[in-house]
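[1] Pasting the sequence and the predicted model now:
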Amino acid sequence: MSLNRKKTLRQVTMTRVTHVNDPEGELVELDSKNSYSKKAVPPIKVNRKIIKSYNYNYFPIILNKDGSPWREGVLYIISKANSDFNYKISTYHSIMSDLTHFKNYIDDNNIDMFSFPKMKLLRPTYRYRNYLLLLVQNDELSSHTAKRRVSSMIKFYRYLTEENHFKPSYPLWNESDLYIKAHDSKGSVFHLKKISTDLKIKNIPNDDPFSNEIIDEGRLRPLPKQEQLALIDTINNTGNTEMLLIHLIALLTGARIQTVLTLRKSHFSKSIDINDSSFTLATGHGTNIDTKKDKNLILIFPKLLYNKIRIYILSERYLNRVNKIKNDVFNDYLFLSNRGAPYYISKESLKSSNTQSNERTMHNGEAVRQFISKRVIPTMKVKLSNDRYIFRFHDLRATFGMNLSESQMRLVEEGKLSLHKAREYVKARMGHATTEMTDRYLNYRSNFDTLIAHQENYEDYINTLLGHVNQECL
């Protein structure tokens, strides 16, 4: 398949041409040679106030094979951005990554994306869907990713037809109404109507009863205690202070990667009272710390970890990174690269019109993932004598949840805490919307240990049974 042709524009400004004498216009020189100029103003104003910013930083586009912008893809993503008042740039990068995969597929196979013949299986939508299904069946792609890519393609084609960019000769797909039973906050039952298509790819469940994973926003693997120690020891031995602190914060607070990497230096400016054993920090909406869906969540930092962070922000290593900052918007970030750029740019920073001229990357934690891939996993494979060893940063959240749940259940078993209070505490610390998800953590260790014990008992029985077989009969 072709190389990824998704590119990032440092800044895109949406404007419209207006009259040269428009007092609200801004003079823009289009052709200095012929002294030809026009004026442009933001497209939407209410009571002389701009109600939406039309400056987009780190804006994603897709290129054709010849290097020109893919017209339909650019029009689609601009249309979505201009109609979205909750614009989140990372969402648009995800959409364009999916469409890049689709674009590469149709280009590599010389498929006309606007040709919809009578034979259904020759239409671009069905061909791409079947290609994704083949990747899933060959274990080259997860069913979750395949479903998302099909959904991105469907939304893209809906836009093209609704905006009259083309009219297909035959249907893009077949649709049917689907009604889903749901409950409101008071427990009343209602039905949600959704439109289903015959392009749908079903999730492939993991039926392995001995799986050591937890289903929580994907398949996460809680790390056993010895592996946790081996992991931290491995990272510590690299001498990378930032990565060590980043992993420790995730492991000991349960914070997601975007939360850890958008922490600010100012959050750790005060010393902890001598009588306190921990420090609480509010994250989410209104805090400048990113969380999933801007949900407000309280993180609890152990005192020792908090003090290690305070020592770090006073270190020469950190100050050297601060001195390389070229954008004032990044001044207060706790975690910076050796070039003075954040490992993850927060939503608020992305809204700033003051971007670095030499920055083309949005920075969404890719440096952490590369560190894990290149520095951590190879060493852990050797340390654990496991050539198939895999570790993902998000596994630390599951590990925190498991550690927290085990400590709470121990208090329940000792009669020091009720099961209800233990469940509510884990639910609050993890930020779960329902207790169903929390119970997966509370029951994880006991269920897994029970399955293993039963398997060992069964294997003992098999060995005893086979031990009675006369070897001469075989």
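    Arrived safely. In this text the structure is predicted, and so the values were computed from the model without any measurement.

[2] Going by C-alpha atoms from here, please, whenever you check contacts or count neighbours.
    OK.

[3] contact partners of stretch 422-436?
    254, 297-299, 401, 404-405, 408-409, 412, 438-439, 442 (Cα atoms under 8 Å, 6 or more residues apart in numbering).

[4] Could you give me the buried positions within it?
    Ala422, Arg423, Tyr425, Val426, Lys427, Arg429, Met430, Gly431 (16 or more other Cα atoms under 10 Å).

[5] That one: end-to-end distance?
    14 Å (Cα to Cα, to the nearest Å).

[6] How about stretch 284-303?
    For stretch 284-303, the end-to-end distance is 22 Å (Cα to Cα).

[7] Met153 is in contact with Phe102, isn't it?
    Yes. Taking Cα atoms under 8 Å as the definition, Met153 is a contact partner of Phe102 at 7.4 Å.

[8] Neighbour count: the two, which is higher?
    Phe102 (22 against 19; other Cα atoms under 10 Å).

[9] which ones are touching that one?
    Taking Cα under 8 Å, 6+ apart as the criterion, Phe102 is in contact with Tyr128, Arg149, Met153.

[10] What is the nearest of the buried residues of stretch 422-436 to Leu121?
    For the buried residues of stretch 422-436, the residue nearest Leu121 by Cα to Cα is Gly431; the value is 44.3 Å.

[11] for comparison:
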Amino acid sequence: MRVHYVEVGDLTVDATPNFYVNENGERCLEWAANGTTIHDMVLLFDAEGRPINAANEYLIYCKTVDKLQDIRSIAKGLMHFFDILDTEKLSWDKMPRPRNQRPLYRFRAYLQALHDEIDPETGKRRLASTTAKSYRGAAIGLYVYWQGYGKFERDPCHIFEANISDSRMLGHINRNIKVQMTDLKIVARDKTKNTALPNHLSPLLMETRPELQALKSIIKNGYGYVQVNGKYIKKSISSETKLAVLLALYTGMRRLEILSFSSSLIYMPRPDENAISITIGPAIRCHTKGGESGEIKIPSWLMRLLFQYIHSRSYKNRLAKFIEKTRDPLALKYPPLLLSSQGKPYSGNSLNARWSEIRNAIIIDNNLPKFAHKFHNLRSTYATYLTFSLLNLKFPENHPSHPNEPVLTRSQVEAEVQARMRHSSPQTTTLYVKFWDEHHLEREADRIYQEELDNIYGDDEAIGMWNETVFMKVGLKGEAWPK
């Protein structure tokens, strides 16, 4: 067994030990109930099954001090780092005088070599530059943490500050921000042009590549394919997996947000509601990116489907098991929508495995051998078609000043999509608009999917852009036009 990480669930730390001798004269140890419980904890173990304390203390710090909701990506990066150290017989805290012999530099060289190598079968790089940089960042974070304790004789790497332009939403206030950088540069050889959409942001398309249509068909038919001994065997798709796919496709939520989305937020919508606005964030135990709260919109038909599910016998049984095992009062108040049959919250690994089975069905039964989308691409699909829907919003023909003219400018569309997707940087949002322009995707739009989004964003209350600024821009503040 190599270096590996284990999802241990809830972990209690900093409890007071109580030593005593029992009636048989045996020494015993009990722990007081004054510890801190860390939820969804991940720990690292070496090839012998022993805990790697240096890594685990840092992972606990990430959870308790940095308040990171999901540390799996950090754990995975550290797993690769300590695995390389184990292979090359290196100590993580020993810093030789030659810089290129220190652990971080050796790890950087390993990641660069892996990124440079191309798989002859797939024609793709063994390791994407984004993944390589993520692994590197995890290892650097470990050393920054321990350097605060004066752990090393020499610097693990050269860390310096640099000024970069701030392209985030409020970047115009402070033009530049200071960031920490290192000399552990990884040369990315898989960069795309600025106007191209990266693979992890690519949407599912229609017509020329009927990917979205194929996905809907597989979800409707309710089966995927699992590979057993080299053979593909049909396997039914669970209700929980279907709901996860629908939530990603029609709300744009991230994977971790879907996995922690609470059933307590679900209710039967009114007949006149096209969509329901819901605020998600740490306050309701929803693990949003960066721990920031934000608003999502759920179509009324999907909300009704969720309402039916949480009142099903299956969910009630799962919820009862979850309540029996859970002591966290916030988790009891906001239980997850997606639970396993054992009453445990759905894990990211389980969802990835189920998505792989769906992807197999799309490839096999729909003649799409190049379908390689990940679950995250469902969020990108939502963003792309939302962009298209907003760009095509027009005033009615009988509008007094702007008949059949676009309601929103491109910049307003980008601002709305950025708000709905909760992007920290407008650059990501801009890619979606450019993507439509450059690929002429209007001809490939899934009309049914687009109409469903139009139902959410097609009225002035739902769009969220009908404020004083917009009305003043079109010269219609407070004015209505004939029906």
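    Perfect, thanks for sending it. Nothing here was measured: the structure is a model prediction, and the numbers come from that model.

[12] Can you pull the TM-score for these?
    TM-score of the superposed chains, computed with TM-score structural alignment, normalised by the length of the first structure, equals 0.74; 402 aligned residues with a Cα RMSD of 3.4 Å.

[13] would JSON lines of the buried residues of stretch 422-436 of the first structure with secondary structure and distance to Leu172 of the first structure be doable?
    Formatted as JSON lines, these follow (DSSP: H, G, I helix; E, B strand; the rest coil; distance: Cα to Cα, whole Å):
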{"residue": "Ala422", "secondary structure": "helix", "distance to Leu172 of the first structure": "51"}
{"residue": "Arg423", "secondary structure": "helix", "distance to Leu172 of the first structure": "47"}
{"residue": "Tyr425", "secondary structure": "helix", "distance to Leu172 of the first structure": "49"}
{"residue": "Val426", "secondary structure": "helix", "distance to Leu172 of the first structure": "46"}
{"residue": "Lys427", "secondary structure": "helix", "distance to Leu172 of the first structure": "43"}
{"residue": "Arg429", "secondary structure": "helix", "distance to Leu172 of the first structure": "45"}
{"residue": "Met430", "secondary structure": "helix", "distance to Leu172 of the first structure": "42"}
{"residue": "Gly431", "secondary structure": "coil", "distance to Leu172 of the first structure": "40"}
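
[14] Tabulate these in TSV, adding columns for distance to Asn110 of the first structure.
    Below are those laid out as TSV (distance: Cα to Cα, whole Å):
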residue	distance to Asn110 of the first structure
Ala422	58
Arg423	55
Tyr425	56
Val426	53
Lys427	51
Arg429	51
Met430	48
Gly431	47
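
[15] picking that back up, sort out for me which of the contacts of stretch 422-436 of the first structure are in strands.
    Leu297, Ile298, Leu299 (DSSP state E).

[16] Most neighbours among these, which one?
    Of these, with other Cα under 10 Å as the count, Leu299 tops at 22 neighbours.

[17] so what corresponds to that one in the second structure?
    Correspondence of Leu299 of the first structure to the second structure, assessed by TM-score structural alignment: Ile296.

[18] Tell me the spacing between that match and Pro336 of the second structure.
    From Ile296 of the second structure to Pro336 of the second structure the distance is 17 Å (Cα to Cα).

[19] and what of Leu305 of the second structure?
    For Leu305 of the second structure, the distance to Pro336 of the second structure - Cα to Cα - is 16 Å.

[20] for Pro299 of the second structure, same thing?
    19 Å.

[21] Helices of the stretch 351-483 of the second structure, start to end?
    Remark: helices assigned in the stretch 351-483 of the second structure by DSSP state H, counting those that start in this stretch are 377-391, 410-421, 426-439, 447-457, 460-463, 468-474.

[22] Return the most buried member of those.
    helix 377-391 (a mean of 24; mean count of other Cα atoms under 10 Å).

[23] Which stretch of the first structure is that helix matched to in the alignment?
    Going by TM-score structural alignment, helix 377-391 of the second structure sits over residues 395-409 in the first structure.

[24] The matching stretch vs the second structure, mean deviation?
    Aligned to the second structure and superposed, stretch 395-409 of the first structure gives a mean residue distance of 1.1 Å (mean Cα distance after the TM-score superposition for the first structure).

[25] outside of that stretch, which residues touch it?
    Residues contacting stretch 395-409 of the first structure (Cα under 8 Å, 6+ apart): 214, 216, 220-224, 247, 250-256, 417, 419, 422, 426, 430, 441-442, 444-445.

[26] Just give me the neighbour total for Phe156 of the first structure.
    Quick note: Phe156 of the first structure (other Cα under 10 Å) scores 17 neighbours.

[27] Mind telling me what element it is part of?
    helix 143-162 (DSSP states H and E).

[28] what's the average distance of the helix or strand just after that helix to the second structure?
    Sequence-wise, the next helix or strand downstream of helix 143-162 of the first structure (DSSP H and E) is strand 175-183. Once superposed with the second structure, the aligned residues differ from strand 175-183 of the first structure by a mean of 4.0 Å; criterion: mean Cα distance after the TM-score superposition for the first structure.

[29] so what secondary structure elements neighbour strand 175-183 of the first structure?
    Applying 3 or more Cα pairs under 8 Å, 6 or more residues apart in numbering; DSSP states H and E, we find strand 175-183 of the first structure packed against strand 189-197.

[30] After the strand it packs on, which helix or strand is next? Please name it.
    Taking DSSP H and E, what comes next after strand 189-197 of the first structure is strand 214-215.

[31] hang on, Glu7 of the second structure is in a strand, isn't it?
    Yes. Secondary structure of Glu7 of the second structure (DSSP: H, G, I helix; E, B strand; the rest coil): part of a strand.

[32] Just give the number of residues close to the aligned partner of Ile280 of the second structure in the first structure.
    Taking TM-score structural alignment, Ile280 of the second structure has Thr283 as its aligned residue in the first structure. Neighbour count of Thr283 of the first structure, defined by other Cα under 10 Å: 21.

[33] Tell me if Thr283 of the first structure really is in a strand.
    Yes. According to three-state DSSP, Thr283 of the first structure belongs to a strand.

[34] Would you confirm that it contacts Lys293?
    No. Using Cα under 8 Å, Thr283 of the first structure makes no contact with Lys293, being 11.5 Å away.

[35] ok, the ones in strands among the contacts of stretch 422-436 of the first structure vs Asn463 of the first structure, which is closest?
    Using Cα to Cα, these come closest to Asn463 of the first structure at Leu299, 49.8 Å.
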